[in-house]
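# quick one, structure for this:
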Amino acid sequence: MTTTVHFLENSVKKPKPNADQIAFGKHFTDHMFVMDYETGKGWFDPRIVPYEPITLDPAAMIFHYGQTVFEGLKAYRTKEDRILLFRPEENFKRLNLSSERLSIPEIDQNLALDCLKELLEVEKDWVPTKEGNSLYIRPFVIATEPNLSLAPSQTYQFIIILSPVGSYYKEGIQPVRIHVEEEYTRAVRGGTGRAKTAGNYAAAYKAQEKATKEGYSQVLWLDGVEKKYIEEVGSMNVFFKVNGEVITPELNGSILEGITRKSIIEVLKDWNVPVKERKISLEELYDAYSKGQVEEAFGTGTAAVISPVGELNWGEKKMIFNDGQIGDLSQRLYDTLTGIQTGEIEDPYNWTVEVK
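Sure thing, here's the model as predicted:
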């Protein structure tokens, strides 16, 4: 690596959280990575510093125009005490795709990965040892220029913070109940749906509140134009196994290109399981369900890897998949991906990256 990352050690070390009581996103490590950007100068001053509050001008453009992107990935500790990342280059590739959509300058992907590795080397003791636990990694970019003009910022910060997290399924994989959202829209083609940006998630809160009140775990998002075609489930990509074939909505500009989604598709193809990326309407799904052809449904994402869908509520129509239990294919996919991520099984795809 040609760029020198300066290191300022935190003299006050935090106690590690109890391995059995780690809440998601509540605990943070001793250090964080920061790098600055100025128009005409580019990205500069990469540094690892003590984890601390960020000081910004009240007029910083992130507060007013929401110019920000982020990513989420994990570091896993193997039984041999190695630390592995899962396809991190895909995360930084997607970070740049999100940045391009929001007029944020891109970051050299190799540089970003090298900087992450250096941060993890400093914080390696924070990677949990308990089975099922991991170290969540949150890279993000914020617009920092103090300016209320409606134009892209001229200055930014790229920051990486780390958070130890517990197992998503503390009591085993439990299929979730999903409510079909027909009033609110997550994203539309030509909008920011394919970008991982803060506003997409804040815009989803209202629908999630409604679903939670009605006893559902997540919402199923439909396309924003016809309110007809399935797009995502909560903040995850979604798959359906119908009559032996796995179907997932095609990427259309409003759907986030999940890295777990991409990995699932590649694994299914490797297993010679028929898989198609295409439009699928609720009507088509319900028709197949009525004929007994929908065998499994599941969401995919970094946090859960696989989240089985046990029930889908569409107005007066309810669909119960696989008797509300996780399906054989969902379980096999979950075991395979988590096995690769944690080094439990061989990685035939060269997806894992070891932190030296």
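# CA atoms for contacts and neighbours, from now on please.
Fine.
# now the helices for the chain?
Using DSSP state H, the helices found in the chain span residues 61-65, 88-101, 109-122, 198-202, 205-213, 259-270, 282-290, 328-341.
# export those as a markdown table, with columns for distance to Val34 and mean neighbour count.
A markdown table is the format used below for those (distance: least, C-alpha to C-alpha, whole Å; neighbours: other C-alpha atoms under 10 Å):
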| stretch | distance to Val34 | mean neighbour count |
| --- | --- | --- |
| helix 61-65 | 16 | 19 |
| helix 88-101 | 15 | 20 |
| helix 109-122 | 9 | 18 |
| helix 198-202 | 19 | 14 |
| helix 205-213 | 29 | 15 |
| helix 259-270 | 24 | 17 |
| helix 282-290 | 44 | 15 |
| helix 328-341 | 26 | 17 |
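# buried stuff in stretch 71-87?
71-78, 83-87 (16 or more other C-alpha atoms under 10 Å).
# need the residues that contact it.
88, 91-92, 94-95, 124, 127-129, 133-140, 196, 259, 302, 341-344, 351-356 (C-alpha atoms under 8 Å, 6 or more residues apart in numbering).
# quick revisit: in a markdown table: the buried residues of stretch 71-87, plus distance to Ile320.
Formatted as a markdown table, those follow (distance: C-alpha to C-alpha, whole Å):
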| residue | distance to Ile320 |
| --- | --- |
| Glu71 | 33 |
| Gly72 | 31 |
| Leu73 | 31 |
| Lys74 | 32 |
| Ala75 | 35 |
| Tyr76 | 34 |
| Arg77 | 37 |
| Thr78 | 37 |
| Ile83 | 39 |
| Leu84 | 37 |
| Leu85 | 35 |
| Phe86 | 33 |
| Arg87 | 34 |
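# to compare with the earlier structure, here is another sequence to fold:
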Amino acid sequence: MTKTHEIVIDKVKESKINSIDFSNLTFGKTFTDHMLECTWRDGEWHTAEIKPYGPIQVEPSCKVFHYGQAIFEGMKAFKDGEGDVFLFRPEDNWIRFNESAKRLAMPEVPKEVFMEGLKKLVNLDKEWVRYGEGLSLYLRPFMIASENGVAAAPGTEYKFMIIMSPAFAYYKGDVRVIIASEFSRAADGGVGYAKAAGNYAASFYPNNLALEEGYQQIIWTDAASHEYLEEAGTMNIFVRIGDKLLTAPNNDRILNGVTRRSIMQMAKDHGITVEERRVSVKELTAAANDGSLKEIFGTGTAAVIVPIKGYKHEDFKFELPTLESSYATLLMGALKDIQYNRAEDQHGWRVKI
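Have a look, this model is predicted:
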């Protein structure tokens, strides 16, 4: 056991990496040799530990099971052609993680625990980061209320953990969506802007209904009127009308996506006009009917960019045109070039391990 900057490291005796088929990965099913765990108790964070990946022991009365105090982040590490490993905008994830923690009455995680723990963990398992188009290491920091007891109050003990999973493609095949006119993802004053576990659980039932109709995801609309586009499944949403790229503005219902902000900057770097404003379903349908609707795509860490091939809203159906030169392809390529260290990082987003 070695202790470095308050992080205790216990290495596995033998790696399981040689048993993994990296050409046949299912997203989020395979995990690396190590994980990080740090406990908040008695009003303070205790020593962080990096140890072999494995089960954690909790009691049935653990508060996360009863009151849903659980938050997470999604991040990635990338390897370039020289074998160097990079994180992408990790400090943005740390900031957002603590915004989520505050909203769910959970303790904020210190920067030295989150950032240094993340770097040491990735460095320890860096052989799991494979080089190749689409290959990455998906990083999942999360925190749960680990106190025992069923009193309806915030926990007094929490576990912060990081696990890591080698990843390839998230979505496969064409993606078509239903625009929500009944169910809502989030409401004013709620936790929609936080990466709270319950946000995603609440979306599973309406998404299953969409799947039964042959659609892979839902474009969520505002809860008050269902008139304005907000998010696309687990992703932020972009719409191209004419030569303009439109995206919903941040509010307390919409996740402040790191990939979203990156794509907006990439678009501006390429001279594309970007507008952050409300986009109504009526405007979308009018653009579909007059031929000015060129693209719809979702953005997120796991998927990066997912082009949407078609949508349905109530009785209206529309198939997006096939473009020789799409914004989605251009911007995904530009972002990946930065992530894989193939292009200059003029915004300082890469962090070398």
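# counterpart of Ala202 of the second structure over in the first structure?
Using TM-score structural alignment, the partner of Ala202 of the second structure in the first structure is Ala203.
# closest one to Asn18 of the first structure among the helices of the first structure?
helix 109-122 (20.1 Å; C-alpha to C-alpha).
# roughly how far is that closest one from the heart of the chain?
When C-alpha coordinates are averaged (C-alpha atoms, centre = their mean, to the nearest Å), helix 109-122 of the first structure and its chain have centres 19 Å apart.
# among the buried residues of stretch 71-87 of the first structure, which are in strands?
73-77, 83-86 (DSSP state E).
# can you tell me what Glu90 of the first structure aligns to in the second structure?
In the second structure, Glu90 of the first structure lands on Asp92 (TM-score structural alignment).
# tell me who's in contact with its match.
Going by C-alpha under 8 Å, 6+ apart, Asp92 of the second structure touches Val258.
# format the helices of the first structure as JSON lines; extra columns: distance to Asp45 of the first structure.
Below are the helices of the first structure laid out as JSON lines (distance: least, C-alpha to C-alpha, whole Å):
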{"stretch": "helix 61-65", "distance to Asp45 of the first structure": "21"}
{"stretch": "helix 88-101", "distance to Asp45 of the first structure": "19"}
{"stretch": "helix 109-122", "distance to Asp45 of the first structure": "12"}
{"stretch": "helix 198-202", "distance to Asp45 of the first structure": "25"}
{"stretch": "helix 205-213", "distance to Asp45 of the first structure": "36"}
{"stretch": "helix 259-270", "distance to Asp45 of the first structure": "29"}
{"stretch": "helix 282-290", "distance to Asp45 of the first structure": "50"}
{"stretch": "helix 328-341", "distance to Asp45 of the first structure": "32"}
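# and Glu181 of the first structure, which of the ones you listed is closest to it?
For Glu181 of the first structure, the closest of the helices of the first structure is helix 205-213, at 6.9 Å, according to C-alpha to C-alpha.
# distance of the match of Glu90 of the first structure relative to Thr259 of the second structure?
10 Å (C-alpha to C-alpha, to the nearest Å).
# equivalent analysis for Gln69 of the second structure, please.
Taking C-alpha to C-alpha, one finds Gln69 of the second structure at 25 Å from Thr259 of the second structure.
# what's the answer for Ala180 of the second structure, then?
Taken as C-alpha to C-alpha, the span from Ala180 of the second structure to Thr259 of the second structure is 23 Å.
# please give me every residue in contact with the residue nearest to Tyr286 of the first structure when sequence neighbours are not counted.
Leaving aside its sequence neighbours, Tyr286 of the first structure sits nearest to Met319 (C-alpha to C-alpha, 6 or more residues apart in numbering; 7.6 Å). Applying C-alpha under 8 Å, 6+ apart to Met319 of the first structure gives the contacts 286, 289, 311-313.
# what's the answer for Ser165 of the second structure, then?
Ser165 of the second structure is in contact with 27-32, 137-139, counting by C-alpha under 8 Å, 6+ apart.
# turn the buried ones among those into a named PyMOL selection, would you?
Typed into PyMOL, the line below selects the buried ones among the contacts of Ser165 of the second structure, using 16+ other C-alpha under 10 Å:
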select buried, resi 28+31+32+137+138+139
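# of the contacts of Ser165 of the second structure, just say which sits nearest to Lys11 of the second structure.
Distances from Lys11 of the second structure to the contacts of Ser165 of the second structure, taken by C-alpha to C-alpha, are shortest for Thr32, at 11.9 Å.
# for that closest one, give me its contacts.
16-17, 53, 125, 128, 163-166.
# inside strands: which ones of those residues?
163-166.
# which of those residues has the largest number of neighbours?
Highest neighbour count within those, by other C-alpha atoms under 10 Å: Met164, with 29 neighbours.
# Val353 of the first structure: neighbour count?
16.
# could you find the counterpart of it in the second structure?
Match for Val353 of the first structure (TM-score structural alignment): Val351.
# could the contacts of Thr32 of the second structure go into a markdown table alongside distance to Arg176 of the second structure?
Formatted as a markdown table, the contacts of Thr32 of the second structure follow (distance: C-alpha to C-alpha, whole Å):
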| residue | distance to Arg176 of the second structure |
| --- | --- |
| Lys16 | 38 |
| Ile17 | 36 |
| Tyr53 | 36 |
| Asp125 | 36 |
| Trp128 | 33 |
| Ile163 | 31 |
| Met164 | 29 |
| Ser165 | 27 |
| Pro166 | 27 |
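# name the nearest residue to Val275 of the first structure, ignoring sequence neighbours.
With C-alpha to C-alpha, 6+ apart, the residue lying closest to Val275 of the first structure is Val246, at 4.5 Å.
# for Ser100 of the second structure, same thing?
Per C-alpha to C-alpha, 6+ apart, closest to Ser100 of the second structure is Ala194, 4.6 Å.
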